[in-house]
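In: What follows is a predicted protein model with its sequence.
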Amino acid sequence: MPTKAETANESAQTPDPTTCDVAILGSGLAGSITGAILARHGIDVVLIDAGQHPRFAVGESQNPQLVEWLHILADRYDVPEIAHMLDIKAITEHMGPHHGRKQSFGFVNHREDQEPDPREATMFVIPKMLTEAVHLYRQDTDSYYLNVAAKYGCTIRQNWLATDLDLDEDGVTVTGRNGEVFRARYLIDASGFRSPLAQKLDLREKPSRLKHHARSLFTHYIGIKPYDDVCNYPETLRPPPESPFHGGTLHHLIERGWFWIIPFDNYKDSKNPACSVGLTFDERLYPKPDDMTPDEEFQHYLDKYPAVKRQFEGASRIREWVSTPDRIQYSSKQTVGHRWCLMSHAAGFVDPLYSRGLSNTFEVVDALVWRLLDALREDDFDEKRFAYVETLEQGLLDHNDKIVNSSYIAFSHFRLWNAVFRVWACFTTPATMRQIMARQKFALDGDDRHFKEMEKAPYPGLWWPDSHAFKHLFELTVETCERYEAGEIDGDKAADIVFEAIRDCESVNTPFGWKGPEDQRFFRATTPTMMKFMWWANTSGPKEMRDLGRSFLTGVVRQGLRGRKVS
């Protein structure tokens, strides 16, 4: 046993902890924006990161729901800087000309050693009436929001490695490698896969319950050619000139895998020649070779797909590869506990397909922050208060796993892929309208209940969580793809089942063409198309669409009248 002198000497060398309300591990977009919101509302926040900014990060592609979650966070919590990421003009003005536009989701099917069939391509062009999404140059966005968090009062620690977490009834003690200690009333771990909290509490599922399998390698290049310039498609089979492949995120689909092309140079004011490039594929079909560098492995797969390879002629890599040796999917047994939360990618991860990572993240931020503000004010951290956050995080993970796994299964059969693609895309618009509707109501009366009512949906984590019709179509699609994978039915039969279900689903809108012929592959909602959609939603659609459409339209009219009165 140590002597009294040794104990006294040890105590003298241990610094007194610095107290705070909330400690956040990880200063990426999730951690920094959460810290900024809390600090904006008077909360004492310490934002800790084992690395430093600026730095490379994935999660570079927005989707419509992400943009709307950011808009909600900016308005609901009065942090206007969050709105600087809402569209390409705003982000260029506030963070510099280094970001690309996200006009569309484009998908092209490829077979080994063959030119792609131009009839085997699909595209969903994001309706401008909803949003104009962005390709995020993350080293700039993440640095910017770290500074926003500091501006609102967060204490920042970079290159600060947390070596120990001690959780008890009254709070959490975070000890750093440098000996500095913080004592917090609540801990948010937004650090990602290597979550110190997940390791401390042994929260990872082993094995993961997720069905999807993939590994990944990715980096940045310069000199990538637009696919529109190298694809050799006849004019009649190309996407509309105003919505080229290079105008958004391009997904080159292969059997159980895909290349991504995310350009930062496709906006007229961008000065950034870089392009994000990656390959994500099933590690069971494509095991990582022991005798290849990442450069050699990537080139090995480029050589198999001639049209993709042409995009890379003369291009140069400008960053080291990130190459994962094993499966990148993981999940957690629990994401919320007494005085702690695993946030989004610290809780689990599926795949970058469909750009849902940041959208899921900020839906979780929205659900957590108002509860945490109340808990801190009332000094009541009962786990029941945060139960919905757990339900939401697990639901987001499970539903994303199902649609991604179904998509990977369908990549090898274009008709089935075309059907799965429509199931994913056709509910993106009503899902985003649902968010806009709540924000419009809040803008009119400032009542936070409009956002809280969104959480009463029956299917948390599904991108349109209120719709029984969508849930049925979604689950039938998942089941059908799994039957095809198991060999119970062939690809054409599986496609027939899903297409018939789409046609039979009253909530699938007709103006966009989702129920149209199979040879319709490019879906672009112009303003006239959106007006037809609104007319359909308000007059001919089923009750859930009529309710959504009428409420959305009423909000637009009221906001217009209010603006006229103000002016």
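Out: Now that the structure is in, tell me what you want to look at. Bear in mind the structure is a predicted one, so any value in this text is a computation, not a measurement. Numbers count the residues shown, from 1 in each chain.
In: Could you use CA atoms for every contact and neighbour count after this?
Out: OK.
In: all strands for the stretch 101-250 of the chain, in order.
Out: Residue ranges of the strands in the stretch 101-250 of the chain, as given by DSSP state E, counting those that start in this stretch, are 104-109, 121-125, 133-135, 155-157, 162-168, 171-176, 181-189, 215-222, 249-254.
In: Including mean neighbour count, could the ones you listed go into a markdown table?
Out: Output for these, formatted as a markdown table (neighbours: other Cα atoms under 10 Å):
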| stretch | mean neighbour count |
| --- | --- |
| strand 104-109 | 23 |
| strand 121-125 | 23 |
| strand 133-135 | 28 |
| strand 155-157 | 17 |
| strand 162-168 | 16 |
| strand 171-176 | 20 |
| strand 181-189 | 23 |
| strand 215-222 | 20 |
| strand 249-254 | 23 |
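In: Next up, the contacts around the residue nearest the centre of the chain.
Out: In the chain, the residue lying closest to the centroid (Cα atoms, centre = their mean) is Gly357, at 2.3 Å. Neighbouring residues of Gly357 by Cα atoms under 8 Å, 6 or more residues apart in numbering: 59, 345, 349, 351.
In: A further structure is provided below for comparison with the first:
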Amino acid sequence: MAQESSYDVAVLGAGFAGSALAAALARGGTRVLLLDPGGHPRFSTEEIVTPYTATLLRTMAVWHRVPELAWLADAPSASRRVSRSTGVGRTLGFLYHHHGRAPAAADVLQITSPAAIPAEPTLYRQDTDSFLFHAAVRYGADARQHVRLAEVRIETSGVSLTAVDGRRFHAGFVVDAGGGGEAFAAGAGLVDGEELPAHSWSLHTHLVGAGSMREATGSTRAFGAPGRWDDGPCYHVFDGGYLWRVPFGNHRRSTSLVTGVGLTVDATRYPFPSGASPGDVLRDLIEPYPMIRAQLGAARVVQPWTVVTHRPPAGTTLAGPRWCALPGREPSGFFLSRGLTDQLAAAGLLAVLLRGRGAGGLDPAGVATAKATLASLRAGGNTLAEMVLAGTRSPLLWKAVLRVWEVGLLFGTLQAQGALRRLRRGDDRPARALAGSPDAGSPFPGDAGFRRLLDRAVGLCADGAADPSAAGERLFVLLRDAEVVPDVFGFTDPRKRYYHPTPPDLARLALWTLRSAPPGTGAVVRDGLRAVLGASARPSTGGAKP
């Protein structure tokens, strides 16, 4: 029998989140085993870093003294210190398409980050995941690639792992970060009965030769947009689904020739054609939309297609005293790479809960926190997917759904920025409360006013199938009546197309927090504004030496 090796924590899956968790734990002295059934480099989905995701990366970097995580939070440092194949996400575009014609100017939306703040990167996952994997090894994780598990036994005293080739490992705690497979599911009791019906399915690959928005429209700033459409990801939305493009070669330092392309559609309206190839499915779905066809018609596939079916989450528990499963990517439909964000949030929470516990696993309070937080993350991803798919039914409903999530993501990011600011000053209480929030799945966790807005918006979307435009009108009324929504950036105006925050806008937002905002909301947003304005005064760390 093969000799057994012992560790405090075993992480199954050496992707982005698994490697980040392993690096954070190993940096703090935890004996970490990092197992993966495959190897690096490898192709992966979910390549967009939102401002909230960037704040999670910076928070983990500060909290656990792993600066490599912060290098992936802004485009200049990612390009200089990680990979020149990473792209820039200065803008985020949304264009609503109708059959047979290009989008109308009234049906486009663009969000542009302030020039004073470094843009987020787009992640070329072959390089970024490999980089984090090697960072985890550098900090002391014992990494084993190409190890497939035959059995995972979870007992009160610890966890026993047996590989297909007979190697055995023992750990006090095990985390499935996507590499545990059926062996982990069986060991943790996660094998459920009948699957819930799928609400959507997705395709994803990398292409070479994809056309740009400039080539498709004849202008870098088509429709009068303040930012260049090719300076970041773009979502092309149509009735029943959306296609996204993630650029990597969109800055001078980039060496990449590829574009990430994905498609998510409503499975109840467009069941995946039996026996069809992913390439044929994509071609048939984009055929009615001339602008999309102009960009992708001549492109060539350079990576295997990823095909994922998205289902509502089952009620299975995701944590116990000796184990935890990070949220999967299935519920979220890949919108804004929400699955990656949730996995990173869960990894950050576990890094805190397991810190200094050696092989002891989670205490009862830690188990309760992990269960509540992970369940909320998973439910929140499903809520996002269902609202977004409902929103695709009409341009007006799409605009209204985006406004709800824009408000939440703006304030949620400011909330996280405020917690990070205090963490840098030695106070980890706000960051700890945010990481373990039972409302973590909300884009603005813990805010009662936003939770009411979100719950009512979910109901309107669910009831709006018969008349989606009327549902959009009612949702805009709801936005105008909500105390938590400021009349600053035009969130309540369906005619507003571009969001390009300026110093006067931020000043008006600060006044709103003092004069009109609910007291709790105002205090959180003000604290976040202080953090953002302070960060914008500091130069990017992209050129600094390790």
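Out: Nice, thanks for sending it over. It should be emphasised that the depicted structure is a prediction, and the values quoted were computed from it without experimental measurement.
In: What does the TM-score come to for these two?
Out: Their TM-score after superposition, calculated using TM-score structural alignment, normalised by the length of the second structure, is reported as 0.92; 539 aligned residues with a Cα RMSD of 2.6 Å.
In: that older thread, how close does the aligned partner of the residue nearest to the centre of the first structure in the second structure sit to Leu414 of the second structure?
Out: Across the two structures, Gly357 of the first structure finds its equivalent in Gly339 of the second structure, going by TM-score structural alignment. Gly339 of the second structure sits at a distance of 20 Å from Leu414 of the second structure (criterion: Cα to Cα, to the nearest Å).
In: And Tyr242 of the second structure, by the same measure?
Out: For Tyr242 of the second structure relative to Leu414 of the second structure (Cα to Cα), the value is 28 Å.
In: give me the number of residues near Ala5 of the first structure?
Out: Using other Cα atoms under 10 Å, the number of residues around Ala5 of the first structure comes to 9.
In: got it, and the one 3 residues further on?
Out: Summarising burial for Ala8 of the first structure: neighbours were counted as other Cα under 10 Å, giving 11.
In: And stretch 193-205 of the first structure, how far out from the chain middle?
Out: For stretch 193-205 of the first structure, the separation from the chain centroid amounts to 21 Å (computed by Cα atoms, centre = their mean, to the nearest Å).
In: Can you tell me what sits against that stretch?
Out: Contacts of stretch 193-205 of the first structure from elsewhere in the structure, counted by Cα under 8 Å, 6+ apart, are 162, 165, 189, 330-335, 342, 345-348.
In: Quick check: which element contains Lys402 of the first structure?
Out: helix 387-410 (DSSP states H and E).
In: do Ser5 of the second structure as well
Out: Ser5 of the second structure is part of strand 4-12, with elements assigned from DSSP H and E.
In: Give the aligned range of that strand in the first structure.
Out: Structural correspondence for strand 4-12 of the second structure: residues 17-25 of the first structure, per TM-score structural alignment.
In: where exactly do the helices run in the stretch 401-550 of the first structure?
Out: Remark: helices of the stretch 401-550 of the first structure, listed N- to C-terminal, are 414-426, 428-445, 449-454, 468-485, 491-504, 527-539, 543-566; assignment by DSSP state H, counting those that start in this stretch.
In: Quick one: residues contacting the residue mapped onto Thr259 of the second structure from the first structure.
Out: Taking TM-score structural alignment for the superposition, Thr259 of the second structure sits opposite Cys275 in the first structure. Residues touching Cys275 of the first structure, when contacts are defined by Cα under 8 Å, 6+ apart, comprise 220-222, 224, 261-265.
In: show me the contacts for the nearest residue to Cys275 of the first structure once chain neighbours are set aside.
Out: Setting aside the residues directly before and after it, Cys275 of the first structure is nearest to Pro263 in space (Cα to Cα, 6 or more residues apart in numbering), at 4.3 Å. Taking Cα under 8 Å, 6+ apart as the definition of contact, the neighbours of Pro263 of the first structure are 100, 135, 246, 248-249, 274-276.
In: One more: Glu544 of the first structure?
Out: 467, 507 are the contacts of Glu544 of the first structure under Cα under 8 Å, 6+ apart.
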